[in-house]
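# Please find the sequence and the predicted model below.
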Amino acid sequence: MLRTLERITDRQETRVAGANDWLKDSFRTEFDKQASALGRFNLAIFGKTGVGKSTLINAIFGEEVARTGIGEPVTRGSHLYLDRIGHLGIVDTQGVEIGKNSKEILTDLNEVIKNSRKLPQSEQIHVAWYCVRGMDRRFEDTEADFVRRLSELGLPVILVLTQVPRSPDGRFHPDAVMLAEQITARRLPIVGDRVFMTYAKPDEFHGQSAYGLSEVLDATFRVAPEGVHGALIAAQEIDLERKAKEAHRLIGIAVTSAGAAAATPIPFSDATLLVPIQLGMMARIAQLYKIKFDKAALMAIVSTTAATQIGRATFTGLLKMVPGAGTIVGGAIGAGVATTFTFAMGEAWLKVCQQVHAGKLGGIDGALDNDQLRDAFLDEFKKRLGRKPKDSVSTR
């Protein structure tokens, strides 16, 4: 008897392992597909040495982003270097100085922009930030000429004053205000015809909080091509509401696709059309929250296994929970349940992605806690099953 039970257990474990391997492989396919579709937002950042470019980039796109390395030269012998970090590309200079080497930089940049026009949008430079230290009191003619040339090359230029102290009641330091007025008086071709005041990294010793980052990011979204907005949403770290809004949009697309497919009601059983729809949705949302593949795949296995088990165990009851399912016959029932399941899967997946991104659902060593992950997913999944997709208004 014991041996029989052991053989049965072994077969079950083999089947589970096989299913998990298949799911991981399928998720890998969709993860890579969605990564390619999301593309990359490329930012060129300029300014004199020591103005705080790296601090500004790290503050908006995540700690240590600007310290991953100088990257590769954009062309052979170029003074410009491109760092690729996920869905973000940073074009920066190395060993050259604005004013002294402006001609060389602009020559390289002109070549890059000219050649990139033949390439996919994700290989082009989309926006330029020009940074000036707010307390320097000087904005030289060479810098103004450099900004004009950037604009002539077709780049929208956002001019940022960095390290600008601000009083508790919101007043900018007078020296920075004077510098901003000097710059705007030149009538440069800069985004919004204004200078953006910022303080990127909080200074607890002096009681100075960070500010101005959201304004710079919003301006970047306004002038970046719409085709790279998804990549910019994924790359930035300061506007979580924008990430959530995009995730809800992706869930809505998946729900519509699931309804059109009229797939079998139980997800990840025999739903050959529903599986890639849901996995694609999950992969894209995971990338919005910068969750690496290995961790995202583990999350997907735990989440989809939990959803499948609930679906199979309570199929009859779930049909009753779907609004209108009891009055619809034929294939419409499959479509209705498929959309509800996809909606519930998407909302529950978004919830766990948000918690993982926030550093939750992990043990002391930082590894995912599968039990916490499963509970968090199921809690949201069950709540969403009885709602119509249009009822989702949360942007947690």
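Arrived safely, thanks for sending.
# make it CA atoms for all contacts and neighbour counts henceforth
Noted.
# which residues in this protein form helices?
Remark: helices assigned in the chain by DSSP state H are 2-38, 53-61, 102-116, 141-152, 174-185, 213-223, 229-235, 240-261, 274-288, 293-313, 315-321, 331-357, 370-385.
# Buried residues, the fifth one. List them.
Pointing back at helix 174-185 there. Under the neighbour-count criterion of 16 or more other CA atoms under 10 Å, helix 174-185 has 175-177, 179-180, 183 buried.
# which strands and helices sit next to it?
Judged by 3 or more CA pairs under 8 Å, 6 or more residues apart in numbering; DSSP states H and E, helix 174-185 is in contact with strand 195-197.
# State the distance from the residue nearest to Lys383 when sequence neighbours are not counted to Leu179.
Take Lys383 and drop its neighbours on the chain: the residue closest to it by CA to CA, 6 or more residues apart in numbering is Ala344, 8.0 Å away. Distance, Ala344 to Leu179, by CA to CA, to the nearest Å: 53 Å.
# Please apply the same query to Val275.
Distance of Val275 to Leu179, given as CA to CA: 57 Å.
# Please apply the same query to Asp371.
Separation of Asp371 from Leu179 (CA to CA) stands at 56 Å.
# Check Gln372 too.
For Gln372 relative to Leu179 (CA to CA), the value is 52 Å.
# what residues does stretch 279-296 touch?
Applying CA atoms under 8 Å, 6 or more residues apart in numbering, the contact partners of stretch 279-296 are 26-28, 30-31, 34-35, 38, 230-231, 233-235, 243, 247, 250-251, 254, 300, 346, 349-350, 353-354, 357, 368.
# List the buried residues in it.
279-291, 293, 296.
# now swap in stretch 4-23 and tell me
By neighbour count on 16+ other CA under 10 Å, the buried set for stretch 4-23 is 20, 23.
# Can you name the residues in contact with it?
Contacts to stretch 4-23, defined as CA under 8 Å, 6+ apart, come from residues Ile301.
# another structure for you, compare them:
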Amino acid sequence: MRTAGVAPAIALFIVLAAAGTPARSASSIEDTCGWRPPTTTLSETVGTTADLFRAVAGAAPDTTILLADGEYRLERTLEIGRPGLVLRGQTGNRSKVVIRGAGMGDTRVGVAIGVSAPRVTIADLTVGYVGYHGIQIRGELGASHTAVHNVHVIDTGQQLLKGSTGAQAVYADNCIVACSTFEYTDHAPSDYTNGVDVLAGKGWTVRDSTFKRIRGPESAGWAAGPAVLFWANSEDTIIERNTILDSFRGIAFGLGPGASTLPRDGERRFDHQGGLIRDNVISNRAQWADEGIEANAARDVSIDSNTVMVEGQLGWSISVRFPTTTGRVRNNLTNRRILFRNGGQAVLDGNVVADRPDWLLDPFAYSSSNEDSRTDRSSSLGGSRRSFVTGEIR
């Protein structure tokens, strides 16, 4: 493990930017996040809540439903049960299409959008203000290969996006969450929350997204689950190029051995297998901040080239925990040490550990500028990013 004093030439870390990349117009099919909506043979445009429910219930497989700008008030869950259905805002401006309940304290609408079919796409809209989840991808009901793109999920009573399973051993696999924002206006109602929480999923990617204020109430010390959590023997997850701000915990592969009562394939030794946590930026300067990155009962995990700045009471920012945890922790920049806990082991290489908060500029300003650019026809984060980390290229 190296310190910045050992190699000042690498005090570092520029997460490069797509500076000067123009926002695409609302009519553009392919956006600057490298995403193209699926092509379907049928399409329909709706403008009221009643029309939305009618269209979703009556849609043939592989239909696009375009939502006109406006607010769609829910009295029950919008359940998508048609394979290949595409639900997206018509103009591409996610702030102009809002699907919402009565508030995160009102459980009459527990889930805003439920997915119970394969190959569903949700894009270019805002969803939230419900008692449990903004989006639930229900593996137990046949959901898989779901795409969530340029979606703003806000203020839910529990996890903002949930990937679930059941006793049938059917899993929500091969899903992607990209170029989206998950946040609380201030905090969740309790500590039982995450930004993205997936049980027993395989082959997921969460990329180029922002997580803000994923935390519980101040009265409970702001405690909450990780902003991004994959567990219950999830496999081969990729978490890359995300920004996590002012959240109690950052990214976790696994919670611990036997943590779930419904692990994938009945496997209880590992809570996660394989996977990559790469090129993420995690910042929390508050004294209540917890860990930035965790590998808990996670086999063969790679934690690579992340920037983690946390200033809580813990003496570490990245941890490798429990005897079944193995993998590689490489090329990370952090202000706290990398800790092996409770028998966890990993290969360490090229990490820079030094308490240098001046390496970071204003992460909220960075986050806001990127969200502004992707609110109208989605994300500006293609293959590169504008930096809020100062220094030289490593």
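Arrived safely. Quick caveat: nothing in here was measured; it's all calculated off a predicted structure.
# Once they're superposed, tell me the TM-score.
Overlay of the two chains. TM-score (TM-score structural alignment, normalised by the length of the second structure): 0.27; 178 aligned residues with a CA RMSD of 7.0 Å.
# still on that earlier bit, please check the contacts of stretch 279-296 of the first structure and keep the buried ones.
Taking 16+ other CA under 10 Å as the criterion, what is buried in the contacts of stretch 279-296 of the first structure is 26-28, 30-31, 34-35, 38, 230-231, 233-235, 243, 247, 250-251, 254, 300, 346, 349-350, 353-354, 368.
# from the buried residues of stretch 279-296 of the first structure, which single one is nearest Thr220 of the first structure?
Lowest distance from Thr220 of the first structure to these (CA to CA) belongs to Leu288, with 17.6 Å.
# Grab the nearest non-local neighbour of Gly230 of the first structure.
The shortest distance from Gly230 of the first structure to any non-neighbouring residue, by CA to CA, 6+ apart, is to Leu38 (6.0 Å).
# Distance of the one you found relative to Ala231 of the first structure?
According to CA to CA, Leu38 of the first structure stands 5 Å off from Ala231 of the first structure.
# Gly280 of the first structure too?
According to CA to CA, Gly280 of the first structure and Ala231 of the first structure sit 16 Å apart.
# Repeat that for Asn370 of the first structure.
Taking CA to CA as the measure, Asn370 of the first structure falls 29 Å from Ala231 of the first structure.
# next one: Leu2 of the first structure
Relative to Ala231 of the first structure, Leu2 of the first structure is positioned 55 Å away (CA to CA).
# One more: Thr342 of the first structure?
From Thr342 of the first structure to Ala231 of the first structure the distance is 24 Å (CA to CA).
# can you tell which of the helices of the first structure is closest to Leu161 of the first structure?
Here helix 174-185 is closest among the helices of the first structure (CA to CA), at 7.8 Å.
# I'd like to check the angle between that closest one and helix 141-152, please.
Angle, helix 174-185 of the first structure to helix 141-152, by axes from the mean of the first three to the mean of the last three CA atoms, to 10 degrees: 50 degrees.
# Ser369 of the second structure falls within a helix, correct?
Yes - membership of Ser369 of the second structure in a helix is supported by DSSP: H, G, I helix; E, B strand; the rest coil.
# how many neighbours does it have?
13 (other CA atoms under 10 Å).
# again, but for Pro226 of the second structure
Neighbour count for Pro226 of the second structure, taken as other CA under 10 Å: 28.
# from memory it sits against Gly250, does it?
Yes - using CA atoms under 8 Å, Pro226 of the second structure is in contact with Gly250, at 5.1 Å.
# shared neighbours, these two?
Common neighbours of Pro226 of the second structure and Gly250, using CA under 8 Å, 6+ apart, do not exist here.
# Out of the buried residues of stretch 279-296 of the first structure, which is nearest to Glu104 of the first structure?
Using CA to CA, those come closest to Glu104 of the first structure at Lys290, 35.4 Å.
# Which helix or strand contains Val148 of the second structure?
Val148 of the second structure belongs to strand 147-156 when assigned by DSSP states H and E.
# same for that strand, what does it pack against?
Packing partners of strand 147-156 of the second structure (3+ CA pairs under 8 Å, 6+ apart): strand 121-130, strand 133-138, strand 176-178, strand 181-183.
# Using TSV, lay out these together with distance to Asp349 of the second structure and mean neighbour count.
What follows is those, written out as TSV (distance: least, CA to CA, whole Å; neighbours: other CA atoms under 10 Å):
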stretch	distance to Asp349 of the second structure	mean neighbour count
strand 121-130	39	27
strand 133-138	37	28
strand 176-178	29	23
strand 181-183	32	25
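# Pipe those strands into JSON lines and attach distance to Val308 of the second structure per row.
Shown next, in JSON lines, are those (distance: least, CA to CA, whole Å):
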{"stretch": "strand 121-130", "distance to Val308 of the second structure": "28"}
{"stretch": "strand 133-138", "distance to Val308 of the second structure": "27"}
{"stretch": "strand 176-178", "distance to Val308 of the second structure": "21"}
{"stretch": "strand 181-183", "distance to Val308 of the second structure": "19"}
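# Out of these, the one nearest Tyr366 of the second structure is which?
The nearest among these, by CA to CA, is strand 181-183 at 13.5 Å.
# Beyond the closest one, next helix or strand please.
strand 196-199.
# Show me what that following strand is packed up against.
strand 161-164, strand 226-231.
# May I see the buried residues of that strand?
196-199.
# How about stretch 54-62 of the first structure?
Result for stretch 54-62 of the first structure [16+ other CA under 10 Å]: buried residues 54-61.
# What residues does Thr339 of the first structure make contact with?
By CA under 8 Å, 6+ apart, the residues touching Thr339 of the first structure are 255-256, 258-259, 389.
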